[in-house]
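Enquirer: Predicted model follows, preceded by the sequence.
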Amino acid sequence: MEAAIRQVGTYQERPKGTVRLNLSRAAATMGTLPRLGDFLATYPDGRLDLVIDDDLTDVVARGFDAGIRIDDQVSRDMVAVRVTPDFRMAVVGAPAYFEGRSSPQRPEELSKHRCLTYRWGDSGALFAWRFHGPDGPLVVDVDSVLTVNDTDLLRVAALQGAGLAFLAETAVAPHLAGGDLIRVLANWCAPIAGLHLYYASRSQMCAPEADIEPAGAVPPLSTPSGPSRPPLRMSVLEEGADLAAAATSSN
């Protein structure tokens, strides 16, 4: 977040302006909200416009300053800065769900269970249930009794005993600690790439022949429904990457 806000107000003593971030619900919960108070205290003239979006949105085409996703969802031509450590997924269900049912001991046994799945809204593809065992990675096809494009709804459905959900462990940690959810197959869930703040490189943001801004600056960004924002200089954003890295190491 520090890296993004330092884009705005480049020519002012204290950064100010609005930064538009496109991020998943998990990214907002894990990487943004825990730092929000400190962030706004550090940048009192800064404003955040957070758009919660669990799809794989093209942040450049949609006029966002940056996005936050897990590393393997970020295009390789974007500049990416880590904002959280790696984390694991968790297969969870309510105690009521397991009444009269045996817990799966291997991912293949999920075929005998009612599962709650996530579907990407843009592509229509289902979020894969990926595991890692003694013989390497594997993907399991599950019997989905409920498919949604909202991870909060998956969590609520799991809490109600509707079936097993596959969610980020940080999203369900309080429910596991309180006994509202039970985790299974924990040893089969390997760490996955942490969340990264990503933004367009200079080559994406400014065509070489464009000569409408001072050297080192990027043309103003605009949204389909709003006016242009102040020029953003990418060198300032790159300097802010050190702050994001420091924030990650301190958590």
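Expert: Nice, thanks for sending it over. Note that the structure is predicted; figures quoted are calculated from it, not measured.

Enquirer: alpha carbons only for contacts and neighbour counts from here, please
Expert: Will do.

Enquirer: tell me what the host helix or strand of Ala245 is packed against?
Expert: Secondary structure from DSSP states H and E places Ala245 in helix 241-249. Applying 3 or more CA pairs under 8 Å, 6 or more residues apart in numbering; DSSP states H and E, one finds that helix 241-249 makes contact with helix 2-5, strand 78-82.

Enquirer: also this one, for the comparison:
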Amino acid sequence: MIGGSLRDLNAFVVVASERSFTRAAARLGVSQSALSQTVRHLEERIGIRLLNRTTRNVSATEAGQRLLARVVPALEEIDLGIAQLGNLLDRPSGTIRISADEYAIHSVIWPALERFLTTFPEINIELSTDYGRTDLARGHFDVGVRRGNLVSKDMIAVRIAPDMPMAVVGAPSCLDGRARPKRPPDLSDYPCINLRLPTHGELLPWTFTKAGKDLRVTNPGRLVFTSIAQVRQACLAGFGLAYLPRDYVEPHIEAGELIEMLADCRKTFEGYHLYYPSRRQRPPALGALLETLRYHG
């Protein structure tokens, strides 16, 4: 009974992911009619419709979306447990290609990889810095790492980091003879150091939160970089204010090398998630990486 329920739930998850009984049936290796009957029996047992069906596509109902939010992580844990058992027989090996932005690599991935690479000497890692919504299949990546709100809904996503507060900071010399900005629009009166997103070619907007509302500000400045490391270096040298992850500059704030401003309207972004396209046939190396990076906070 339990096994049958798990199979039915997995069938429902695949149909909801593919948004098509035809594609889901091909993915599961069953007939479309058999798959449709499986999902219909699941709905009858639960007593509520889980999918909206039209001639063109299939979408989850509100009840279906709530069930997906519970079932997908549970199936992920089951797959992970099976993968861990397989690791006892088959030592994880091979190459994992990861697409992530610069700060994710600096703050989350590399600190974990230092331990991971020692534990799994037969696994190779290739890291590619990218700020865009990378197509993993087209880029030949195994996994991607992005902030949670940037991950496509059709991906399996696992949180690997806490939420990320941002900070406006400047060296004391940059503020000599100047009052500190009191509101985000005041930043237009200060030299600012901007980050140009290499993938998009646009400047990163400085986002603030006040009374539950977000405000985006684009500030002029003489310096524009494509690396947050260079932005921080120029900021420390006193060439302007910078908008950076607070954890990235916290040691410099504590040392008095940088001063944080506008902390009362600090924006906090959702934390990083590792994502990939399918739960099925996940290689042991990827399962080992996922368990190493998983956030337990």
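Expert: Done, it's in. Computed from a predicted model, the values in this text were never measured in an experiment.

Enquirer: and the direction of the helix holding Ala245 of the first structure versus that of strand 78-82, what angle?
Expert: With axes from the mean of the first three to the mean of the last three CA atoms, to 10 degrees defining the directions, helix 241-249 of the first structure sits at 40 degrees from strand 78-82.

Enquirer: now what about helix 241-249 of the first structure, what contacts it?
Expert: For helix 241-249 of the first structure, the surrounding residues in contact (CA atoms under 8 Å, 6 or more residues apart in numbering) are 1-3, 81-85.

Enquirer: do stretch 199-215 of the second structure as well
Expert: 130-132, 184, 194-197, 216-219, 243, 264-267.

Enquirer: quick one: buried residues of it?
Expert: Across stretch 199-215 of the second structure, burial judged by 16 or more other CA atoms under 10 Å covers 203-204, 206-209.

Enquirer: can you map out the strands along the first structure?
Expert: Here the first structure has its strands, by DSSP state E, at 17-23, 46-52, 66-70, 78-82, 89-93, 114-118, 129-133, 136-140, 143-148, 164-168, 182-184, 195-200.

Enquirer: right, so of those, which gets closest to Leu176 of the first structure?
Expert: With CA to CA, the closest approach to Leu176 of the first structure among the strands of the first structure belongs to strand 182-184: 6.0 Å.

Enquirer: average gap between the closest one and the second structure?
Expert: With mean CA distance after the TM-score superposition for the first structure, strand 182-184 of the first structure departs from the second structure by a mean of 0.8 Å once superposed.

Enquirer: starting at the chain centroid, how far to that strand?
Expert: Strand 182-184 of the first structure sits 23 Å away from the centroid of its parent chain (CA atoms, centre = their mean, to the nearest Å).

Enquirer: try stretch 220-228 of the second structure
Expert: Distance of stretch 220-228 of the second structure from the chain centroid (CA atoms, centre = their mean) equals 24 Å.

Enquirer: Now the terminal residues of it, how far apart.
Expert: Stretch 220-228 of the second structure has its terminal residues 17 Å apart, counting by CA to CA, to the nearest Å.

Enquirer: corresponding residues in the first structure for it?
Expert: The counterpart of stretch 220-228 of the second structure in the first structure, using TM-score structural alignment, spans residues 143-151.

Enquirer: I would like the residues contacting that stretch, please.
Expert: Under CA under 8 Å, 6+ apart, the answer for stretch 143-151 of the first structure is 25-26, 54, 110-121, 154, 163, 167.

Enquirer: quick one on the thing from earlier: which of the contacts of stretch 199-215 of the second structure count as buried?
Expert: For the contacts of stretch 199-215 of the second structure, buried by 16+ other CA under 10 Å: 130-131, 184, 194-197, 218-219, 243, 265-267.

Enquirer: Make CSV out of the residues you listed and add distance to Arg70 of the second structure.
Expert: What follows is these, written out as CSV (distance: CA to CA, whole Å):
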residue, distance to Arg70 of the second structure
Asp130, 31
Tyr131, 29
Pro184, 40
Asn194, 41
Leu195, 38
Arg196, 38
Leu197, 35
Thr218, 40
Asn219, 43
Tyr243, 36
Cys265, 34
Arg266, 32
Lys267, 29
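
Enquirer: Perfect, that will be all.
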